[in-house]
Structures are given as structure tokens and as C-alpha cells.
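S.K.: Structure, please.
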Amino acid sequence: MKCTECGFDKLSREFPSDIISKRCNHIPTWCLKCLLNHLLNNNANDKHELSCPQCNATLTQNELSSLKLTWEKVQILVEVPSVNVFKNDKVISEEKGEFYVALLNGQKYTIRLEQVKTVRELKQVLTQMTGIESRKQKLIFDGVELKVLKNTKFQFGGDMKLIEYGIREGSLVQLIVVLYSITKEVSISNLSFDLHWGFPLSGVDYLDGTCLIYAGNVLWKKYDYSSPFDPNIPYIKHSGDIINMAAERGRHIITIQLDQLPMEITKLYFILSAWGCPNIGHFRNPSFLLYDEDSPKKDQLCDYSIQTAATSQAVIMCYVARSMDDCWEVIPVGKLSNGNALNYHPIKSSINEIEKNIRQQR
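M.R.: The predicted structure is shown next:
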């Protein structure tokens, strides 16, 4: 869960298990730490005036004591490992050595703690190294998203140090690039994946567009030329092969109504693979669009270059993931893989490797 006050993703145990006062009528979205900071500050000013920061309902001293006891029982602090860091001044001073930042395609960048000390600095350096804008960078370490804080009310100040997150020599930070956020305010109901390709220089062959849909770690459904439609799932459709023999070109279109997907669906992986040719590079002028079908401008939501996968039989181009607040994010991957629409096992293994790398940071 994400605390609406500090903005950190935290374990459920770090939130109140129930309403914080008998007079509250809502689920608390502030974590215990933020709640107690607020309540204890108010209590220091006037011990008879304690109120819920979300609804202003009055709290008793017994209810405050209960919250403090609950917080004391929490064993794991996800927000920041700095509680332990601050206990050891020697550890804080040892900001030395190399750590690593990895993209989902396996590419790694080496950075030195002596040169990059804060989250803000890390994002700036990664922009220089990768060309990825800071606002599109989602950095995950040990289950926590590294953030540049916009306020200074916490003891660690407004710009978190990497060492306060527990990053040390040899640490691996996962960089997830959020190309596009599909929020409730900017809703996309009809997502379209539109793939075009030219035949190889000799003969007719197919560059397959596939969507593998996952519910957690389980493959929920496959959509490709051989599995274009399920009458029980009318909101997803694959066009099958659309062939123009005169122009020597082919086309695949996948359309998905995101707002109709069951809540258990978490990710949609989009894959390209060569059918008969040994690699994607044999196809002439391949191109694709991932866009909102209802948008008049048809803005591209993923800017992956197919040409970078020319020597590979398949490439996992990107995925669309459901976020914690029930919105969607477009994440580029660009992971090369063996396999094709005749044999998905190597592609599934590559996806499992991606998921494993993400889970190791959670």
C-alpha cells in the first residue's frame, strides 16, 4: 500500500488494522509512522485535542496508546532502512564503492557511491547515461521505490540519501521506465497494438504480434494468429493474419478494453517473433503502434525500436501493468529471446526471468 501522506509504498502491517477512532468512518490511508508523528505533535501542544488527520474525528488517549503499541510491534520497516543506519555512525560514513542499476532488458550501469549520494543525483546521472527523463524513472530497491521528496518535515530532510535506503557497495537497483501512465483521469479503454511488416526479400513470412496476459505469475490467456478470440472474453481480440500480397506486407492488430479486464489481471506482455525466418531482421520495414483507439491523434504509447532486435528470433517489447491504485503503466522491456508463435516456451522463460528480477527487488 502507498501512504497518502509520505507517498511511500509500505507493508500492510505498517498501517492501522482498523479505524483509528470509534468516531472515524473511513479506512486509514496514512501509515502508522505518519499518523503518530501527526498525533504526537498535536499531543505535545494540547493533550486534550487529538484528531484524525483525515476526517478530524476526536481520538482518546487510550486510542493513541493503542496506535503506539501497534507501531512498536511492527518488525519490518519498508519505508526507509535509515532507522538502523542512524544507529551506526560508522555505516553512514562508509558511502564508498560501486553499486549497479539494471534495466529490465538486463543492461546494467555502474555508479559509485562517492560520486552519487542522493536519489535526486542518481536520477540526474541516469538521465545523462541513458537519456531517460527523470520523471519516467521508477527506481526500486529492496521493495521500496526511491523517491525525491518534496517536503522537509521528516528527520532525513527533503532529499533522501541512497545509504538511508540501505544501498551499499554491490547493491542492485532496478530501473523501470514508465513511458506512459494510464490514470483514471486519463483513461484508455481501447488499447490497440498495430503491427506492420514487409515480406522478406524472398518468399512470404510472418512477423507475429502476440499478447500474453498474466494474473500474477500465472499465464491467464494468449492472443495470437492461432488464438484470436474467445467468445467468453469479448473485450480482447487479435485480428489474425492480414495479408496484402500485392504490397508484400502483413499486419496484426490486437485490441483490448483495459477497463473490462478482471481485477486479477496484472500484466499484458507484447511480443514480436519471427515465424519462418531465423530472426526479425529478415523482415522489411517493420513498425508498430501502441495507442488509444479512441484518441483522434493516436499518440504512440511505446517508442521501442524494432530494429534493435534485428538479430533475435523474438523480442519482449513492453508490458502494460496494473498499478496499486488500479491504474495502468506502459513499461518498455526490449528483452531479446528465442522462441516464436510455434514455441512460446523460451519466451515464457524470458518473462519469468524478468518477473524474477522485479520480485528480487520487492
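S.K.: CA atoms for contacts and neighbours, from now on please.
M.R.: Will do.
S.K.: Which stretches in the stretch 151-300 of the chain count as strands?
M.R.: For the stretch 151-300 of the chain, strands defined by DSSP state E, counting those that start in this stretch occupy the ranges 172-177, 180-182, 190-198, 207-215, 218-223, 229-230, 233-238, 242-244, 249-257, 267-274, 284-292.
S.K.: So which of these is nearest Glu114?
M.R.: Nearest to Glu114 among the strands of the stretch 151-300 of the chain is strand 172-177; the distance by Cα to Cα comes to 16.1 Å.
S.K.: quick one, what contacts Lys136?
M.R.: Applying Cα atoms under 8 Å, 6 or more residues apart in numbering to Lys136 gives the contacts 177-179.
S.K.: ditto for Gln257
M.R.: Gln257 sits next to 189-191, 235-236 when contact means Cα under 8 Å, 6+ apart.
S.K.: cool, and Tyr223?
M.R.: For Tyr223, the contact set (Cα under 8 Å, 6+ apart) comprises 210-212, 229, 237-238.
S.K.: Mind checking which of the contacts of Gln257 are buried?
M.R.: 189-191, 235-236 (16 or more other Cα atoms under 10 Å).
S.K.: could these go into a markdown table alongside distance to Leu258?
M.R.: Output for the buried ones among the contacts of Gln257, formatted as a markdown table (distance: Cα to Cα, whole Å):
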| residue | distance to Leu258 |
| --- | --- |
| Ser189 | 5 |
| Asn190 | 6 |
| Leu191 | 7 |
| Tyr235 | 8 |
| Ile236 | 9 |
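S.K.: one more, for comparison:
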Amino acid sequence: MVCPLCKTGKPPNEFPTATVTEDCHHAPLACLRCVVKHAKENGTCTNRNCDARVDPNSKIVQLFQAKLDRMFVDYRKVMKQRAQLLRPQGNVISVSTINGDTEWIPFHVSMRIDDIKDEIHQRLHLPKEQQRLLYNDTNLKPDMTLSDYNIGCNDNISLILPLYCIPEHLDHVIFDLSWEFPSVNPDFLDATCMAFDKTSFVQVIDWNHPANRYYLRNSIKHSEKSFTGPGAKTGHQTIHVYLKHVPHSITHLYFILSSWRSPNLSAFKNPSLKFYEASNDNANLCETTFTHALNSQAVIMCSVVRTGMKWQIFECSTGSLVGGNAKRYNPIRARIEELIRNEI
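M.R.: The predicted structure is shown next:
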């Protein structure tokens, strides 16, 4: 189904089954997101030929919003609410990891971000260079203070940790992205790698562009197809990375899964990422799954970031759900550029 407002193809569960008011005498053709947005911004129905007024605080609008919230979970809100429920007494700020683990640190408005990293190091024994702190999607710089970012008492800071710090001796590594095929309407997922020089896009590697000699010196290669056997229920594509041959100008590699024809990933079960050394494919160096992404068109699985002479793998939790696919990379590219700007 295609929404007439946002012009986007979406599955039936993203459309309302009833009109937004009893005064509407037409089919509910617009998607839930457009109906709610239109009601809150304009107080009217999305149908141009309908004169019905819509109360943005009505029960039906709240019901539509609740359905959207269930399908597209904002994990930053979840972590913030969890931190507030468990917060001890006194002036503190909370620091939460993606799995919900939370530490409370005494709050002083003049505290530097580096001071918070010191506290985290003392409590969790995590090296400061492996800590990435985010507030409202903005990367916090060590020499800045809490007041510089308008961080107040009882606010929550996200702690992003690397999935894996790649040892310097490793060269040929493999990212194996897999999924379970839909039971009906056969389709497949596409694994993509995007290379960036800071915020500047350099090159995409996917099934249609399996390698690049000019910009990437053939340091990243795509398997070009999905590896499956007769009657296979699981598909996967691999991307080979020769780290020592990646040009020094490349600072970020982002790995993405997107559907080829389906409007989102909901038909594919258990999309996952495995990372291993080419010489030992039985020993996973890190692994993660992304079942929270099934209502999105695409998911940014992870980023590989150059820090000096080393590479670190980060799970992309904040901002990882995005529109676009292998036929339309612009929304994915724009989101990644935003993520890198916030990081820098």
C-alpha cells in the first residue's frame, strides 16, 4: 500500500482501519504517521475533500500514536524512563548502555565530560578511549562541560561501547550478514558497506558494486550474491575487508541491511551480523541481532571507525532505523552523514 501523502509504500499494519473522526465519510487511505502528524500540525483530516476538524488530543489520535510507538520503539525514551524509575536520591545524572545498565554519577554543572569518563572508568573499568558518550544524539567532547550541552540534574547520557576492538595484526576480516527468508512473496536482503572520509561519502560496496579499485584499492569486496542451498530458509551475504589496504583517508565504514522489494524488514526474521577473521570462520569475534528493526525499511547494522592505527566496531543503536534501500541510498547516506557529524 502506498500512502498518498508521503508517497511511501508501507505494509497494511501501518495504515488505520478506521477514519480519524466519525465525521469523515471516506476510506482511511493515509498512513498512521501522516494522519497523526496532520492532526497535530493542522487539526484537520488528511483528505482534502473532507471538512472534518480533528482534535489532536482525541482518543483515536492517541490510539494511532500508541500503535506507532509500539511498532517503532524509541529506545532513548525507554532508557530515560528506566533511569528515572531507578534513580537514587540527590543531584545525579544517569549514564546508560544500550542494554539498559545504568550508573548514577553525582551532578555538578561545571563537570567536564572527561570527568564523567573518569567516573565510568573507575566504576566499570572501561578504558576512556573506548567510551562514546551521547546526549540528544550529540557526541560529547571530553574538554567540554555539562553546561555546554545544557545537561541538567537527572538527565540521562547514553554510553556507546565498541562491540569489538580489532587487534592491529588482523587484516582480512569478514562481515557476514544473514536473515531468514519470508514464508511468502520471496524476497532477499542486501548487505551494503558505505565508506566515508569523515562526513564525506566516498564509495558504496554492494551486490551491484562488488569492489572499487580507484577509491578503495579493492580493500572491500562484496560476495555479489546470496549464498543459499536448495530449499534454504536462511540467506546471507558476506563483505570482505582487508583492513591494512583500506586507504588512510577512510575513517568510517558503515554496514547496512535493506530489503530489495519489501517495504520494510518485517517479513525477514532474525537479521544478524557476525564478524570473524577469514582464517578462522568458526570463531566469531563479535555478533549482534537487530530484531527491533523489523518495521524499518533499512537498518544500519554497525560502524567500523578508525581511531589512530586501530579499528573499532560500534553497534549503531541511536538513529540506526532509516528509510531507503539498495535502489535508493540517499536517505541512508544522509542519516550516516548526520551520525558522523554528531560524533565529530
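S.K.: about what we covered before: which of the contacts of Lys136 of structure 1 ranks first by neighbour count?
M.R.: For the contacts of Lys136 of structure 1, counting by other Cα atoms under 10 Å, the largest number of neighbours falls to Val177: 21 neighbours.
S.K.: now the alignment partner in structure 1 of Asn325 of structure 2, nearest residue through space, not along the chain?
M.R.: Under the alignment by TM-score structural alignment, Asn325 of structure 2 pairs with Asn340 in structure 1. In space, Asn340 of structure 1 comes closest to Ser273 once its chain neighbours are excluded; the distance is 5.0 Å by Cα to Cα, 6 or more residues apart in numbering.
S.K.: ok, the residue in structure 2 that that neighbour lines up against - how many residues close by?
M.R.: Under the alignment (TM-score structural alignment), Ser273 of structure 1 maps onto Ser258 of structure 2. For Ser258 of structure 2, the count of nearby residues is 27 (other Cα under 10 Å).
S.K.: Ser258 of structure 2: what's it in contact with?
M.R.: 189-191, 264-265, 297-299, 324-326.
S.K.: coming back round to it: generate JSON lines for the contacts of Lys136 of structure 1, with distance to Gln61 of structure 1 as supplementary columns.
M.R.: Shown next, in JSON lines, are those (distance: Cα to Cα, whole Å):
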{"residue": "Val177", "distance to Gln61 of structure 1": "46"}
{"residue": "Val178", "distance to Gln61 of structure 1": "44"}
{"residue": "Leu179", "distance to Gln61 of structure 1": "47"}
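S.K.: and of the contacts of Gln257 of structure 1, the nearest to Tyr109 of structure 1?
M.R.: Leu191 (32.7 Å).
S.K.: can you tell me how far the counterpart of the closest one in structure 2 sits from Ile205 of structure 2?
M.R.: Taking TM-score structural alignment, the alignment pairs Leu191 of structure 1 with Val173 from structure 2. Separation of Val173 of structure 2 from Ile205 of structure 2 (Cα to Cα, to the nearest Å): 15 Å.
S.K.: and if you look at Gly229 of structure 2?
M.R.: Here Gly229 of structure 2 is placed at a distance of 24 Å from Ile205 of structure 2 (Cα to Cα).
S.K.: same deal with His248 of structure 2?
M.R.: Distance, His248 of structure 2 to Ile205 of structure 2, by Cα to Cα: 18 Å.
S.K.: Ser279 of structure 2 -> structure 1?
M.R.: Using TM-score structural alignment, Ser279 of structure 2 lines up with Asp294 in structure 1.
S.K.: Can you tell me the closest non-neighbouring residue to the equivalent of Gln297 of structure 2 over in structure 1?
M.R.: Structural alignment (TM-score structural alignment) places Gln297 of structure 2 against Gln313 in structure 1. The shortest distance from Gln313 of structure 1 to any non-neighbouring residue, by Cα to Cα, 6+ apart, is to Asn279 (4.1 Å).
S.K.: Just give me the closest of the contacts of Lys136 of structure 1 to Lys267 of structure 1.
M.R.: Nearest to Lys267 of structure 1 among the contacts of Lys136 of structure 1: Val178, at 13.8 Å, using Cα to Cα.
S.K.: if I read this right, that closest one contacts Gln137, doesn't it?
M.R.: Yes. Between Val178 of structure 1 and Gln137 there is a contact at 6.4 Å, judged by Cα atoms under 8 Å.
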